[in-house]
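Enquirer: I'd like to go over a predicted model; first the sequence, then the structure.
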Amino acid sequence: MLKKKFHISLYLLFMLLFAINLSANTIQHCDSLIKQGVDAMWKKEHIKSLELLTEARNLAEKNHWYEQVFLATNNIGANYFTMLDYGEALNYYLESYTIAVKELDPQHEMVVLNNIAIIYTKERNFDKAEEYFQKAYKIAKEKNDTLKIGLYAMNLGGVANETNRLEDAKKYIMESIPLLKQEPHLLVLAEICLAENELLKGNTTLAREKAQELYTSTDNLDYNDTGISLMLIIVKSYLKEGKYTPAITAANKILTGSPNLENKKTVYTLLADIYFKDKVYDKALQYKDSVLWAEVQLNDIKNGKLLETSKVKFEMQDYKNQIALNQEKLNTERKTFYSIIAAIVALVIILVLILRNRSVKLMQKKLVAERNEKAIALELAQEKNENLLLEKQIQDKENKAKLEQERLKNEIESRNRELSAKALYLSQRNTILEDILTSLGKVPELSKNESLAGHIKTLKSHLKDENEWENFLTHFEEVNQGYITRLKTIHPSLNANDVRFICYVYMNLSTKEIASMLNITVEACRKRKERIAAKLELPDSSHLYSYLYTV
């Protein structure tokens, strides 16, 4: 009777353990973790979100639930995108893309392709952005998904506008408009792209009238900065027509709406251009200073985001280590538990044999042996746990070293951004001063004054002084110690002008900004970039920044 009751109790215990384990490994539990992770991401609780999504991803990979692996991985990438860590986000999006191609349908593939293209757009790598938008657009066409066709066509139109392929842009935008009529907020974005296209073509009146019409008829002007985008088109159209007063009024209207720093910087840049063309030079210089202030503020925010991302990565690594330790500890505890259960079963069997054979002495010997064996097992388990604790301490030290390395890297990048902002600001300021001096030199009354003309000539010579470049080179070497030496060692054929151009590219300045600093046209700047890429034996100029970053 006693033996029968024991068997029933043991059976119920095993069933309970099996039920708990089964409930923690269901696909519904995995979906719940993903949902909680996405909700935490929208609340900007990134550490919590990444922990939940990582747990879901591990569970899905273990059970080969590819839909859940894709969703968890894609949303991990979305977390890093929100934290402005585009490199980390791109890694996870590419991983999601691989999963979609190998294990899922094209519907998933085009979603992640669009995400990858958006990252390249943010980094202003429009060639790559167009490549991935085209892939998503092609899949949408094959699936006859009209809404997605419209969305990706609109995105392609935006990229074509950015690269000044205006006829291609208009073709894509006109294709998207009828397909987005069921989504009013997306339709407005497509109409904005069309207005920008007309503005770039020089049809300023048509662009402005379209923007004004959309501004008055759109319900939600806050969605995706719709209102600000429309007002910027209005400001630029007035500027192109030389109507400076309404342009200033429209620009100030944007500033009264408390725009974010990116939009403030854009408006300050436009106001500086307007006042310069209107020859109100003190206002132009004032807004140039405002542009520099906004740039510094943006750098501070980006630095904060990079530090936050580094902390998240560190805590995520610690969380993964903790999961591994907990899993190892759980395995050890399970083995100990099953060993104890096995020992109990063995003891019961021995007890039954002892009772059957009436051999009390044999039973005592067996019990002593089992107790010793159990004590040894517990000692071994304790020793293993101590080893795991030591491994965790070592891992913590390694993680702290990685965090310090990441901090130093972020500090160098921050100082490079500050250096490039100051250099660009000084170049633009000198350009304005040189234009002012040129204008003064053309005034007949002033040109007759030999003393004043001599002073103007002296000022111009000071503006062309090479000491400014020498100072910039000194600061660059302080921030990036040994970089130019390494570069010249690898490529001894580079001359001083090549090195100067490469320094600006290394600091991730745009072609337009470099052209402004070197006082050459954008086209000449692009040709110089191609010539230097050829001298470095690169396949094309788009690989130049990536290569320089590895030197």
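Expert: Happy to help now that I have it. All values derive from a computational prediction rather than experimental measurement.
Enquirer: use CA for all of it now, contacts and neighbours both
Expert: Will do.
Enquirer: residue boundaries of the helices in the stretch 351-500 of the chain?
Expert: 360-441, 444-447, 450-463, 467-479, 483-490, 496-506 (DSSP state H, counting those that start in this stretch).
Enquirer: now these in TSV, with mean neighbour count and distance to Thr82?
Expert: As requested, these are exported to TSV (neighbours: other CA atoms under 10 Å; distance: least, CA to CA, whole Å):
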stretch	mean neighbour count	distance to Thr82
helix 360-441	15	18
helix 444-447	12	56
helix 450-463	14	43
helix 467-479	14	29
helix 483-490	14	32
helix 496-506	16	25
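Enquirer: alright, now check it against this:
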Amino acid sequence: MKIQIRLVLILFNSCLCLYGQENPRLDSLLNVLKTQKDDTLKVLTLEELFLEEFYTDPTKAKKYIEEGLELSKKLNFPNGEGFANYYLGAGYYQTIGKNDSARYYINEALDIFKRIKHEEYIIKMTNALGVVEYTSGNYQKAIEYYNIGINYSRKNRHWDNLANRIGNKSLAYIKKGDYNLGVKYSIESLKLFDSLNSKSNTLQLKIHTATAAVRVGYAEMGLKNYEKALEYFERALGIYDGIDDIVHMGHTYSDIGNVNLELGNYDSAIENYMKALDIAKKKKIPIMRGHVLINLGKTYIKKGDYEKALYILKEGLPFNEQFGTKDNLSLNFNQLGNAYLKNNDENQALVYYNKSIALADSINAAEILSDVSLNRAELYYDIRQYRNAYLDQKRYQFLNDSIFNSKKSQQIEELRTIYDTEKKEQQIALQEKEITVLEQQAEISALQKILLGIGLLLSLIGIYAIRQKMKRNMLEKEKVDAELEFKKKELTTHALNLARKNETLENLKSKAQELKDKENMGRGYNQLIRTINFDLQDDNNWENFSRYFEEVHKDFNSNVKTKYPQVTSNELRLLALLKMNLSSKAIANILNISPEGIKKARYRLRKKLDLSTEDSLQDLVLSL
């Protein structure tokens, strides 16, 4: 799921408010500008022109805001100067990916607002710096900036700013892979906007509410709750449609297309992508156009229409080369490789896979690199370059393991963050209760104050102690359950990866043996076969598996050895794999024996365990 561009646009929406403003048309603004003198009103008009032109022609928009900056300096107009720097940094330079320049101009704006002691704008600039860190991949630093704004907004009861900054924080957690926290904070933001809408149903609040719904949708997609994600995206689409916000409608159609692609609803995905594409063309938004064309091409590959996919992906390539991010361009290359491979043009497929890998490697995009390495390994296998296929398969396995371990660390960190957050919320709740008690005590007589205070304090201590104990127990149970569930998934993934690796190596070994016999190139192929045999017999793989197995199924091995001391180490391995309920094919691949060999091993094991024909070996293993 590649949603980087859309997330950045959401951050701009909450930070710059580029959409949803009731601006005059561009030609009207230009006519007004011609009649204005060099005063503060002209500065404001130049800001409006910047916002109006920003997404269609960023270079022209930049000229307007630079003119506004120079005029503000000439007029000694600090607000104008501050916001001109802000728009240059958080708008223009951040969008074209020059984050160092973005930081410079935002810090210039921050210094101006500090000089005139405008606290609200100081916090706004701090939030903008959080967005820069977010787009730079420094998600924890972004969260720290957002928390400054959250504390200020909560203290001063600026509820719309609070909701937006909590929403930005949720996006940072989504990008960190902490999807549960992403859901938690995005829903908190959405509830705040819903509450504000019930009191004041302004255009800007509607836009922010829709944006908050989109954030929840992304978090749910991260958790693979696609149906829930679809509900939130469709809610956002309804709001955007109601206020005729065409640009955000386009992005949301693309989001709905992504969900349908994940669900396998290819026709629905294409229908929504085409709506997004029409809007991108009409509104002249090349970034959106390039991004949508990648996913549209991918969908046609899934449908089996490879010629159509190739045409679409070629159409998207110039937009992603000129306007898109490097990860989007790498994805475009990868999908072009897939389309050419499906069209039986292995040479062109290899060209684009090589481009995708080189670009992904340059930006450390591990997930893209892993995916393309596997695709190229399969291509090398098809064209009989078995050594290259083996090396790409090894790289894929290494990257896949690294990503898996990274996600494990993220999930453990997420559990810790949730636990710490719960503790802070409990402390806040206790402080609020204590304040309420003190206020009540101030209204009664001294004697009543003492008596009531003692009673309430004892009650609070007792209730709080019980509730704290219950929450601690519940949190501890949830933490243990989450870790156990994660370990189970980790064990299954490790087992299946082991099976897949052995199956691939066996296939490579067979092909190498065939070519050795056919092509009389024994020496080179013997070396390859020896390398493969070494990997097949590598006990480190089994030791890692055993370690994961023992963490999930504690004391299983010792119980088996105590009850059935006659069981050999190989039979113990078979029992462990049966305990995981794996298929006979998977077990055969992991143990590197034939399916017939598995049948014989099960038969010998039944005899050794003294099981009758009516007794189930699987039931016995599951009971151990």
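Expert: Arrived safely. Since this is a predicted model, take the numbers as computed values, not measurements.
Enquirer: got a TM-score for the two of them?
Expert: The TM-score (TM-score structural alignment, normalised by the length of the first structure) is 0.57; 410 aligned residues with a CA RMSD of 5.2 Å.
Enquirer: just to revisit the earlier point, for the helices of the stretch 351-500 of the first structure, give me JSON lines that also has distance to Ile20 of the first structure.
Expert: Below are those laid out as JSON lines (distance: least, CA to CA, whole Å):
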{"stretch": "helix 360-441", "distance to Ile20 of the first structure": "24"}
{"stretch": "helix 444-447", "distance to Ile20 of the first structure": "92"}
{"stretch": "helix 450-463", "distance to Ile20 of the first structure": "77"}
{"stretch": "helix 467-479", "distance to Ile20 of the first structure": "57"}
{"stretch": "helix 483-490", "distance to Ile20 of the first structure": "58"}
{"stretch": "helix 496-506", "distance to Ile20 of the first structure": "56"}
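Enquirer: for Phe81 of the first structure, find the nearest of these.
Expert: Proximity to Phe81 of the first structure, assessed across the helices of the stretch 351-500 of the first structure by CA to CA, is greatest for helix 360-441 (17.2 Å).
Enquirer: what is the closest one packed up against?
Expert: helix 281-357, helix 450-463, helix 467-479, helix 511-518 (3 or more CA pairs under 8 Å, 6 or more residues apart in numbering; DSSP states H and E).
Enquirer: out of those, which comes closest to Asn161 of the first structure?
Expert: helix 511-518 (16.0 Å).
Enquirer: the closest one to helix 360-441, inter-axis angle?
Expert: 50 degrees (axes from the mean of the first three to the mean of the last three CA atoms, to 10 degrees).
Enquirer: which residues does helix 511-518 of the first structure contact?
Expert: The contact list for helix 511-518 of the first structure, computed with CA atoms under 8 Å, 6 or more residues apart in numbering, reads Ala423, Leu424, Ser427, Gln428, Phe501, Tyr504, Val505, Thr521, Val522, Ala524, Cys525, Arg526.
Enquirer: give the buried residues for that helix.
Expert: Residues of helix 511-518 of the first structure classed as buried by neighbour count (16 or more other CA atoms under 10 Å): Thr511, Glu513, Ile514, Ala515, Ser516, Met517.
Enquirer: distance to Tyr244 of the first structure added to these, as a markdown table?
Expert: Below are the buried residues of helix 511-518 of the first structure laid out as a markdown table (distance: CA to CA, whole Å):
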| residue | distance to Tyr244 of the first structure |
| --- | --- |
| Thr511 | 28 |
| Glu513 | 24 |
| Ile514 | 28 |
| Ala515 | 26 |
| Ser516 | 23 |
| Met517 | 26 |
